[in-house]
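In: When you get a sec, could you give me coordinates for this:
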Amino acid sequence: MPHVTVEQGPRSNPVYQVGRKSFVFFRTPRPDAVDPESGERYPDVIVFWVESESDKQALVQDPGTPFFTTPHFDGHPSVLCRGSRIGELSLTELTEVVQDAWLAQASPRRAAAWLATQSH
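Out: Modelled structure (predicted):
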């Protein structure tokens, strides 16, 4: 995706940004995302921005996807995904999620310019 920079989070976790706005980041283990059986914090959570609450709900309500959310992210336009489950997505599905995350955070001008190149 164009105009992407990779910043380092507080624990050297990668944070992908467009126009200084995060659209994908690798989250450090947090107490709100834990294994329900062991209580251990998930070490591999990836956050993807989404365009709207309805887009978020479409992803997290489908039990066939690896996406989830936690109360910490209520009202936040993003979904969470375990890195260990990313292989459950096809390359096409993963590409779409990343592109949609980028589009959710890119400026309207950058988004329009990129979308114009995709129709060819």
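
In: Going by C-alpha atoms from here, please, whenever you check contacts or count neighbours.
Out: Fine.

In: quick one: contacts for residue 71?
Out: Listed by Cα atoms under 8 Å, 6 or more residues apart in numbering, the contact set of residue 71 reads residue 32.

In: same check, this time on the one 10 residues further on
Out: For residue 81, the set of contacting residues under the criterion of Cα under 8 Å, 6+ apart consists of 45-48, 66-68.

In: 6 Å instead?
Out: Residues counted as contacts of residue 81 (Cα atoms under 6 Å, 6 or more residues apart in numbering) are 45-46, 66-67.

In: Could you do residue 34 as well?
Out: Going by Cα under 6 Å, 6+ apart, the list of residues near residue 34 reads 40-42.

In: quick one more, to check against the first:
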Amino acid sequence: MKPMAAPEDIGVICSGLPEVELGFSWGDRPTYKVPRGPKGRGFVLYRAPRKTDLDPKTGEPYRDLLVIMVPDDAAKSALVEDPSLPFFTVPHFDGYNAVLVQESRLGEISRDELEEILVEAWAARAPKKLVDEFFAGR
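Out: All right, here's what the predicted structure looks like:
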């Protein structure tokens, strides 16, 4: 049986990718960015609780949301529309290539699946040359 994903896997996987740094975006939100430095683009963001993003089960704002970039609308649809996966979206992200997932639900997917999704997120935001070098070396 494959090991299931856990919240600590986010940092391990993201930090293991080329030219990644943990910085901030939207003021104070921890964000994994590529490449390092001022031109870094976020690919995983820890989203702050919002009054508009409510858990339908509790009616309370989500407190452990991650925003994960995806390459395109087809990838977003594949993740959001698969009922076996914990990914979803909210109206705020309509037309934006990103999905949401609660850290507390990462255990519903394997670590390998999480790594695949995070590598795709990284590749969607990394410079093309860096992406080509990374995949050529795999």
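
In: Residue 31 of structure 2 belongs to a strand?
Out: Yes - secondary structure of residue 31 of structure 2 (DSSP: H, G, I helix; E, B strand; the rest coil): part of a strand.

In: what does it align to in structure 1?
Out: Matched across to structure 1, residue 31 of structure 2 falls on residue 15, judged by TM-score structural alignment.

In: Tell me where structure 2 has strands.
Out: 21-25, 29-34, 41-47, 65-69, 98-102 (DSSP state E).

In: what's the angle between the second one and strand 65-69?
Out: Yep, that's strand 29-34 of structure 2 we're talking about. Angle, strand 29-34 of structure 2 to strand 65-69, by axes from the mean of the first three to the mean of the last three Cα atoms, to 10 degrees: 20 degrees.

In: Have a look at structure 2 and report its longest helix.
Out: In structure 2, with assignment by DSSP state H, the single longest helix is helix 111-125.

In: What residues in structure 1 pair up with that one?
Out: Using TM-score structural alignment, the partner range for helix 111-125 of structure 2 is residues 91-105.

In: what does that stretch contact?
Out: Against stretch 91-105 of structure 1 from outside (Cα under 6 Å, 6+ apart): 23, 48-51, 111.

In: try 7 Å this time
Out: Residues from elsewhere that reach stretch 91-105 of structure 1 (Cα atoms under 7 Å, 6 or more residues apart in numbering): 18, 21, 23-24, 48-51, 111.
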